[in-house]
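# Predicted structure and sequence below. I'll ask about it afterward.
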Amino acid sequence: MDELKPRPANSSPFTPLGFLERAATVYGDCPSVVYNTTTYTWAQTHRRCLQVASSLVSLGIKRGHVVSVVAPNVPAMYELHFAVPMAGAILNTVNTRLDARTISVLLRHSESKLIFVDSLSTSLVLESLSLFPSNVHRPRLVLITDDADADADADDKASSPTVDFFTTYEGMMMNGDERFKWIRPESEWDPMILNYTSGTTSSPKGVVHCHRGIFVITVDSLIEWSVPKQPVYLWTLPMFHANGWSFPWGMAAVGGTNICLRKLDASTVYSLIHKHNVTHMCGAPVVLNMLCNSPNNDPLKNPVQIMTAGAPPPAAVLSRTEALGFEVTHGYGLTETGGLVVSCAWKRQWNKLPATERARLKARQGVRTIGMTAVDVVDPDTGLSVKRDGLSLGEIVLRGGCLMLGYLRDPVGTSKCMRDDGWFYTGDVGVMHPDGYLEIKDRSKDVIISGGENLSSVEVESVLYMNPSVNEAAVVARPDEFWGETPCAFVSLKTTESTQKSPTEKDIIEFCRARLPHYMVPKTVVFKDELPKTSTGKIQKFVLREIAKAMGPSKRAASRM
């Protein structure tokens, strides 16, 4: 046996890019992408991606260069998941909900060489580039036009300063070589994807994934969700969210039809489900809640598989969603895992249980997917597993082939979470049930998940402290029936003269709105004479979390305590 070793014929690097090549052969005349009145086949999508990749190389894009894209779920966004790495470059999808200041920081940190910009995001990106220091090179811009977007605001279109763009996406595609030999990775460990975990500007966390990791999570996700050949997939999950949980590549692997949509609203979703006979879709719990609360929520004629993750969904929301005809699969993952690595693996005998009990079981995150090596809940100090009693809290740890290479230019941050004991420490708190199913009980102290968006409470607090009237500030998550969680700010004010008017809840919110992306702005402000502290002077956030939880779902009215 000693002479049997890896050879070139049996050790080709894993990469999900080959899925597109195969789709063009097997499903070449089948629909790949549908958007408004535009439909492409898999043969056309393959050719278009090769042409864009060819143009990128002709522009000087090389291995290891970062290419960014700021766009919603339009066809170009889908194609760039293949075209950019086919040019040997690293794809960076930017969250369109971020503000210009944050995007500017992320673009500089990534050293992006080129940015593809959707027509309705031009002013946002140009403002972010204007914040670059004069001695920092600015990336070139490519405009993604969208003539089919008839409902776009005419003033926005008219004000788009196209002079700042040296070409358009379609222009690059048409000028590219459809016979281009795409650049295969030299090693399956070559970087392929760069994603940022949140909108934090103080310490950007750029997650880098390799070809091997993306291949593993893509195949793993298809198997775990039991995705059949040629599904019809509706893009209700933003592709900039951890690359749509790997499904841009997954749909190519199974020859699916990608139904793209620019804006997410319940009436559009239901219309597209009926029009295209949608079979699969993904979304954060906020999407499930939106579908349940829509006036158009008549029960579906045919069941639709829906994967949800991003925040623990309330059992009541799961129950209402399934009553409409959606079959919900609940999972857990992070940007660092590239997709969902824990899933509530369903057992057929559970279907006989009452609806409330089924929803309770499905609200748990579940067990490791088959592509993961191990998942556990441990005491973060000792590293020992907690009791499997559904009560003992610990930190969720992971081990598997889809985990990130590490954080870009942050060896300290990488070593803190990927430790020598072989575990990746998520910072999430959970319990392990007697049947081996994992359930999240809390998030790491500085992270709030609102509508599937991770936001840093530390960054919101830093803005609150900029207000001259604020003495102390702490931000925690408050339950919200629509968003899952929203930021709740606890504030103590500085002592002022009686003649000086104290700021109101509205004043504090407006102050934050002028300095933060809207989804990071506190929805509730609670004024207190003094915030609770430990004996060493640290603010007791766990006390504030309990207060916010007891307050119930977010309300508009101010509260004083």
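Looks like it arrived, so ask away. Numbering: from 1, shown residues only.

# contacts, neighbours, all on C-alpha from now
Fine.

# Can you tell me how far the most centrally placed residue in the chain is from Leu544?
Centrality entry for the chain: nearest residue to the mean C-alpha point is His241, 2.2 Å, by C-alpha atoms, centre = their mean. Between His241 and Leu544 the distance is 29 Å, computed by C-alpha to C-alpha, to the nearest Å.

# Which element is encountered next along the chain beyond the helix or strand where Met307 lies?
Assigned by DSSP states H and E, Met307 belongs to strand 304-308. Downstream of strand 304-308, the first helix or strand assigned by DSSP H and E is helix 315-323.

# Does anything pack onto that next one? Which helices or strands?
Here helix 315-323 touches helix 285-293, strand 326-334, helix 355-362, going by 3 or more C-alpha pairs under 8 Å, 6 or more residues apart in numbering; DSSP states H and E.

# Pull the distance from it to the chain's centre.
With C-alpha atoms, centre = their mean, to the nearest Å as the basis, helix 315-323 stands 23 Å off its chain's centre.

# which parts of that helix are buried?
315, 317-322 (16 or more other C-alpha atoms under 10 Å).

# Next: stretch 342-361.
Buried, per 16+ other C-alpha under 10 Å, within stretch 342-361: 342-345, 355, 358-359, 361.

# contacts for that stretch?
224, 315-316, 318-319, 329-333, 362, 364-369, 437 (C-alpha atoms under 8 Å, 6 or more residues apart in numbering).

# okay, how far is it across it, tip to tip?
Span of stretch 342-361 from end to end, C-alpha to C-alpha: 14 Å.

# let's bring in a second model and compare:
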Amino acid sequence: MLSPWGKSNFQVIRPKDECDAISLNYTSGTTSSPKGVVYSHRGAYLNSLATVLLNEMHSSPTYLWTNPMFHCNGWCLIWGVTAIGGSNICLRNVTAKGIFDNICQHKVTHMGGAPTILNMIVNASDSEKKPLPGKVSFITGAAPPPAHVIKKMEELGFSMFHSYGLTETYGPGTVCAWKPEWDLLPSEEQAKMKARQGVNHIGIEEVAVKDPVTLRTLPADGVSMGEVVFRGNTVMNGYLKNPEATKESFKGGWFWSGDLGVKHPDGYIELKDRSKDIIISGGENISSIEVESVLFSHPCVLEAAVVARPDEYWGETACAFVKLKDGSKATAEEIISYCRGKLPHYMAPRSIVFEDLPKTSTGKVQKFVLRTKAMAMGSLSKKGTSKL
């Protein structure tokens, strides 16, 4: 039956060239000013099919939207769900109650969202939570989700898929494809594996980890850290009216993501940090992602973000901005002690700031705002001292 909003005589206007622009999408602006990213018909078509496959969608899925459609065209799922004859369930306001209510009412089979949505779901009150009517496949992207959050999601009945990409790669560019042998691992280890970024999907020709100076591909040893690079059909045409930034981002024939990571011997990528977010303290690299993962495991912590704070002795130290769960209490000293019990001493944050975290319209933490605040706080130690 024809939808009352459809037109049976709708005339499709096809592109003259499949590489012509289909849409303009802006980057989130988490690390710098947003840039206009030009998508092509070819790239959008291929990534739409890839997202259906990496979400393991069958015919007529029911997709619940919590990731904004304006962000990477909804990770290309606005086209992908349509291509497979699916139903779209849209939320005017994203709340934990709304998510559970709609899953139950519409028998949702698939959904996706940033780690902030995962956090919202696992920390929902008992009155908001409802038993799921069936397994709900949930694909998450953006920052690597803490392993314990993935574990809690699966305990609620969600089947988790972790993808990774950028606006410049039409959203998802890699997926942590599950290996049968991982079924034998303890649940905590399984969650850690699912938090990896994985391997490129069929729309991306290749993903690698390279030295940003020499452009050399680094060994897949799980240790050698470099910048994650992409090439393939589902990489942007370029930045709108910004040829300098386009040229810089495609040096050596690869798209340079700005994300630092390692490749494991099995070929799976694991992110360590944004190149702008890595903290260098006393000559040691501190991954803000690793510190944030520990902070999220603290029973009182709802949200956390870690940035560099300038230090006269160490160069930089880790500064954590933390939002506590409603009704929870924890001091800065308690949280620092907790981190020191789970991390090498130098990696633990030395300062804690309790406040709401600034976010973009897509739910990503605006770390450049937090870096400015940390910079204004000044140094903890004085030059010539080494107090920890």
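Looks like it came in fine. The structure displayed is predicted, hence computed values, not measured ones.

# For the two chains, what TM-score is obtained?
The TM-score (TM-score structural alignment, normalised by the length of the second structure) is 0.74; 322 aligned residues with a C-alpha RMSD of 3.5 Å.

# and Lys373 of the second structure, what helix or strand is that in?
helix 367-377.

# that older thread, turn the helices and strands packed on helix 315-323 of the first structure into CSV, columns for distance to Thr201 of the first structure.
Formatted as CSV, these follow (distance: least, C-alpha to C-alpha, whole Å):
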stretch, distance to Thr201 of the first structure
helix 285-293, 25
strand 326-334, 19
helix 355-362, 35
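
# and which of the buried residues of stretch 342-361 of the first structure is nearest Gly283 of the first structure?
The shortest gap between Gly283 of the first structure and any of these belongs to Ser343, at 14.5 Å (C-alpha to C-alpha).

# Looking at the second structure, name the residue matched to the closest one.
By TM-score structural alignment, Ser343 of the first structure lines up with Val175 in the second structure.

# could you measure the residue nearest to that match when sequence neighbours are not counted against Cys176 of the second structure, distance?
Excluding its sequence neighbours, the residue lying closest to Val175 of the second structure (C-alpha to C-alpha, 6 or more residues apart in numbering) is Ser163, at 4.2 Å. Remark: distance between Ser163 of the second structure and Cys176 of the second structure (C-alpha to C-alpha) = 6 Å.

# what touches both of these two?
197-198.

# one step back: the strand holding Met307 of the first structure vs the second structure - mean distance after superposition?
Taken over the aligned residues, the distance from strand 304-308 of the first structure to the second structure averages 0.2 Å (mean C-alpha distance after the TM-score superposition for the first structure).

# what angle do that strand and helix 315-323 make?
If you take axes from the mean of the first three to the mean of the last three C-alpha atoms, to 10 degrees, strand 304-308 of the first structure sits at 160 degrees to helix 315-323.

# and the equivalent of Ser415 of the first structure over in the second structure, which of the three is it?
Aligning on TM-score structural alignment places Ser415 of the first structure opposite Lys247 in the second structure. With DSSP: H, G, I helix; E, B strand; the rest coil as the basis, Lys247 of the second structure sits in helix.

# can you give me the strands in the stretch 401-550 of the first structure?
Taking DSSP state E, counting those that start in this stretch, the strands of the stretch 401-550 of the first structure run over residues 406-407, 424-432, 438-442, 447-450, 453-456, 470-480, 484-493, 524-527.

# Dump those strands to a markdown table, plus distance to Met561 of the first structure and mean neighbour count.
Below are those laid out as a markdown table (distance: least, C-alpha to C-alpha, whole Å; neighbours: other C-alpha atoms under 10 Å):
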| stretch | distance to Met561 of the first structure | mean neighbour count |
| --- | --- | --- |
| strand 406-407 | 41 | 21 |
| strand 424-432 | 29 | 22 |
| strand 438-442 | 25 | 21 |
| strand 447-450 | 23 | 23 |
| strand 453-456 | 25 | 21 |
| strand 470-480 | 14 | 23 |
| strand 484-493 | 10 | 24 |
| strand 524-527 | 6 | 21 |
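
# looking at these, which is closest to Val377 of the first structure?
strand 424-432 (6.5 Å).

# Can you add distance to Thr167 of the first structure and give the buried residues of stretch 342-361 of the first structure back as a markdown table?
Compiled in a markdown table, these are given as follows (distance: C-alpha to C-alpha, whole Å):
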| residue | distance to Thr167 of the first structure |
| --- | --- |
| Val342 | 42 |
| Ser343 | 43 |
| Cys344 | 46 |
| Ala345 | 47 |
| Ala355 | 55 |
| Arg358 | 53 |
| Ala359 | 51 |
| Leu361 | 52 |
